[in-house]
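[1] Attaching a predicted model along with its sequence, questions to come.
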Amino acid sequence: MLSETSTATVRATLPAVGAAIGDIADLFYRKLFEAHPELLRDLFNRGNQSSGAQRQALAGSIAAFATHLVEHPDTRPDVMLGRIAHKHASLGVTAAQYEIVHTHLFAAIAEVLGDAVTPEVAAAWDEVYWLMAGALTSIEERLYAQQGVVAGDVWRTWEVVARTEETDDVATFQLRPADGAPAPAFRPGQYVSVQVELADGAHQIRQYSLSSAPGSELRSLTVKRVHEAGAPDGEVSSHLHAKVAAGDLLRVSAPYGDLVLDSPDAPVLLASAGIGCTPMLSMLEHLAATGHSAPVTVVHGDRSPATHAMRTDHAQLTAKLPDAAAHFWYETPGPDHPADRTGRVDLSGIAVAPGTHAYLCGPLPFMRGVRTQLLAKGVRANDIHYEVFGPDMWLAQD
């Protein structure tokens, strides 16, 4: 809980800090990487830095956390904190790195806001930072303990045992631990980080959802190749597609992620677009394997049947459930595709069972649109869960 004195100061300065938070985040990252270039090379996603997405996400999360402290002083925004902590754990972030961030973040605040940063203002926002950092560190320590790893030491070497081309741009890699030890447990919907060494010596990390359900020593990663030649956005996916085959080794983290089935007996709606189908397929396979009897509604949007990765699995797994239906929308459908399933996903004609728990993954506009339609159908906001591939821009754009 924020102290009374700091609460008053943060409330008074939040408009000014909020207006400048984008500039603060931009300067912070420049200062951080000038002092620690190894962090950009080997920890931070260079694609997100190049696009500015990470700066926007950082700004959004700080503003949202400070606003919550002021407006809801007796609670914490645990959903937001949990999502960030899972991502940090998959990267191996440690408590010591929060000290480094603090140094450069507060130098950026002082430089951007100048004389407005009085000792009282600095102390209040310092308290905000350490409350957020302390909460994240606590959650991350618990996540590390659950996986039985030392804080930050999340990496193991895995062997690629098979590779399957799902579409022209999507491949599935089946992995097993190279040391022969048991694979760590995971929950359907979770992801792992994959770290690869690129041609310039950088060790870049990206997160990929596990696309199969628990129950096997093999783990499946389904990866879409990003095409921008030379762009940092696609440097890891392009490396995996071009360089990795059966018999190769990959450095893979323990599994993390908060998009997991939270009420196993409830009706379920799984909505995805594009490569966002990967965590949904893991959940769907799990539901089929466990004999889920409540209604399941599967919704997916894609450019065409040919670009719909694992389309057959999507349909066949749905068919295994006793009370389930799959609805696929394509912008360019085949000749026999229903006319009312052409274009973007539209739930107006889809029945949603009372008490449905919904899980969304795909581009942010898609998820916002589906969430709006679900709320209109009576699905509770707390029962709608989502996964963002990359920085969580939902907060940054609210």
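    Everything's here; your move.
[2] make it CA atoms for all contacts and neighbour counts henceforth
    OK.
[3] H68: what's it in contact with?
    H68 is in contact with 76-77, counting by Cα atoms under 8 Å, 6 or more residues apart in numbering.
[4] now do 10 Å
    Residues in contact with H68 (Cα atoms under 10 Å, 6 or more residues apart in numbering) are 62, 74-77.
[5] Tell me which two in those are the farthest apart.
    I62 and D74 (17.9 Å; Cα to Cα).
[6] which one of these two has more residues nearby?
    I62 (20 against 10; other Cα atoms under 10 Å).
[7] That one reaches Y129, doesn't it?
    Yes - using Cα atoms under 10 Å, I62 is in contact with Y129, at 8.2 Å.
[8] Could you look up the SS state of D265?
    Judged by DSSP: H, G, I helix; E, B strand; the rest coil, the three-state class of D265 is coil.
[9] Just the strands from the stretch 251-398 of the chain, written as ranges.
    268-273, 296-302, 324-330, 357-361, 384-387 (DSSP state E, counting those that start in this stretch).
[10] So which of these is nearest V154?
    strand 384-387 (21.2 Å).
[11] Near G82, how many other residues are there?
    Neighbour tally, G82, other Cα under 10 Å: 18.
[12] ok, and here's another one to check against it:
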Amino acid sequence: MLSKETIEIIKSTVPVLQVKGTEITTVFYKNMFSEHPELLNIFNHTNQSQGRQQTALANAVLAAATYIDNLETIIPVVKQIAHKHRSLVIKPEHYPIVGKHLLRAIKEVLGDAATDEIINAWAEAYGVISQVFIDIEKQMYDEAAAKAGGWAEFKEFKVIDKVQESDVITSFYLAPSDQSIVPTYEPGQYITIRVCIPGEEYLLNRQYSLSAAPGKKYFRISVKREAEGNKPDGKVSNYLHDHINKGDSLEVTAPAGEFTLNTKETPVVLISGGVGITPFMSMVNYIAEQQPKRQIEFINAARSGKLQAFKNELETLTGKLLDYRLSYVYDSPSEDDKNNPYFSKEGFIDTEWLKNKLIPEADYYVCGPVPFLKAVLTNLKKLGVEDTQIHYEFFGPAVDLQVEEVHA
């Protein structure tokens, strides 16, 4: 328990964290990696270079300060982060390193304004907050290991198949190298892949949604080749596409994540943009196998039919699901795209079009790039969908969506 004095001091730092938070976390990561370069084997370098990790941490620190007198309020956020930590194999011994450099960064950025009183209060608060993470993550490690076929950290899997799903997305089917069973998981969860790329100084980790229904003898991940123009931007995705083939091995962590399907019989609306379709493939296939009478609206937006993944798989499901509507939305459809019976709209998902896709009492799941998420969530709110019905997922560190306010 934190003292009343400590709580008051922490809450007094909220205004400065709102202004200086990202500057503090940027200095924090710079100093920590300089002194502990081995941690670069864990952290996503791309998220660092794009500033997303710094922003996500700044938001987490601000939330902790804001709710320091009622930390239970942020437990859902803590659990979401803890899932990522467990999937990346963050360990208790990492927390003192983080604490040391976070306090140092606060002092470095705020200078004389970071009095001994403030630093001591944050040291005390960090001790309490970090223990919450350690305890939750221990439980997650234990649960992952206790499952039939489960394990706690990394395990070797072999690629048993590699299938091109679109011009930019390829699926990898992974089975345990020791021929053990594959643990079950919740539709929508993800795994971490760790690779050692020739010429790279550090190991690289990436988290990919599982794109097949649970209960198989394999995991399936479906990876988009990340590229900007003709210059490859995604080291891991390009390495997987170009160099990992059937028979090769990859290190994998057990499934994690809280963006999961409500398995009740309520209707479901799945709205995805681009590769955001991947967790929904796990969900829709689960429904087809376990709840074929469940009402489902499946919407995927892509630039064109050539970039539309899982086309055959999605269209085949019309014969397995009794109440299933499938819609493709393409930015730049070809004439062939327009002739596809499931092509529904050219351009973007807007309020007027989405209005006709709503299902009362449905759960709405949204996944895709940040601009896509903002637009769809804003449209859903305009159409009166309650926050409790909306679930969404980021690929990478969470950022503030700043969804447009909807006023009555």
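    Good, I have the coordinates. Computed from a predicted model, the values in this text were never measured in an experiment.
[13] tm score of chain vs chain?
    After superposition, the two chains reach a TM-score of 0.92 (TM-score structural alignment, normalised by the length of structure 1), with 395 aligned residues with a Cα RMSD of 2.5 Å.
[14] Could I get the full set of helices for the stretch 201-350 of structure 1?
    Counting by DSSP state H, counting those that start in this stretch, residue ranges of the helices within the stretch 201-350 of structure 1 are 235-243, 277-289, 311-319.
[15] Of all those, which one comes closest to G47 of structure 1?
    Between G47 of structure 1 and these, the shortest gap by Cα to Cα is with helix 235-243, which sits at 8.1 Å.
[16] mean deviation of the top helix by length along structure 1 from structure 2?
    Using DSSP state H, we find that the single longest helix of structure 1 is helix 4-35. Superposed on structure 2, helix 4-35 of structure 1 shows a mean distance to its aligned partners of 1.4 Å (mean Cα distance after the TM-score superposition for structure 1).
[17] Just the strands from the stretch 101-250 of structure 1, written as ranges.
    Counting by DSSP E, counting those that start in this stretch, the strands of the stretch 101-250 of structure 1 are 155-165, 170-177, 191-197, 203-209, 219-224, 249-253.
[18] can I get these in TSV with distance to L14 of structure 1 and mean neighbour count?
    TSV is the format used below for these (distance: least, Cα to Cα, whole Å; neighbours: other Cα atoms under 10 Å):
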stretch	distance to L14 of structure 1	mean neighbour count
strand 155-165	39	18
strand 170-177	44	22
strand 191-197	35	22
strand 203-209	33	23
strand 219-224	40	24
strand 249-253	37	21
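[19] Tell me which of those sits nearest to P365 of structure 1.
    Comparison of the strands of the stretch 101-250 of structure 1 against P365 of structure 1 by Cα to Cα identifies strand 219-224 as nearest, at 19.2 Å.
[20] What range does the closest one cover in structure 2?
    Counting by TM-score structural alignment, strand 219-224 of structure 1 falls onto residues 219-224 of structure 2.
[21] what residues are up against C367 of structure 2?
    259, 270-280, 300, 373, 376, 391-395.
[22] From K381 of structure 2, how far off is S327 of structure 2?
    The gap separating S327 of structure 2 from K381 of structure 2 is 21 Å, by Cα to Cα, to the nearest Å.
[23] Now do the most far-flung residue of structure 2 relative to its centre against I106 of structure 2, distance only.
    For structure 2, the largest distance from the centre (Cα atoms, centre = their mean) belongs to D112, which lies 37.9 Å off. Going from D112 of structure 2 to I106 of structure 2 by Cα to Cα gives 10 Å.
[24] same thing with N300 of structure 2?
    In terms of Cα to Cα, N300 of structure 2 sits 43 Å off from I106 of structure 2.
[25] Also Y185 of structure 2?
    Taken as Cα to Cα, the span from Y185 of structure 2 to I106 of structure 2 is 40 Å.
[26] who's more crowded, these two?
    For Y185 of structure 2 and I106, the more surrounded residue by other Cα under 10 Å is I106, and the numbers stand at 23 against 20.
[27] now the more buried one, nearest residue through space, not along the chain?
    I24 (5.8 Å; Cα to Cα, 6 or more residues apart in numbering).
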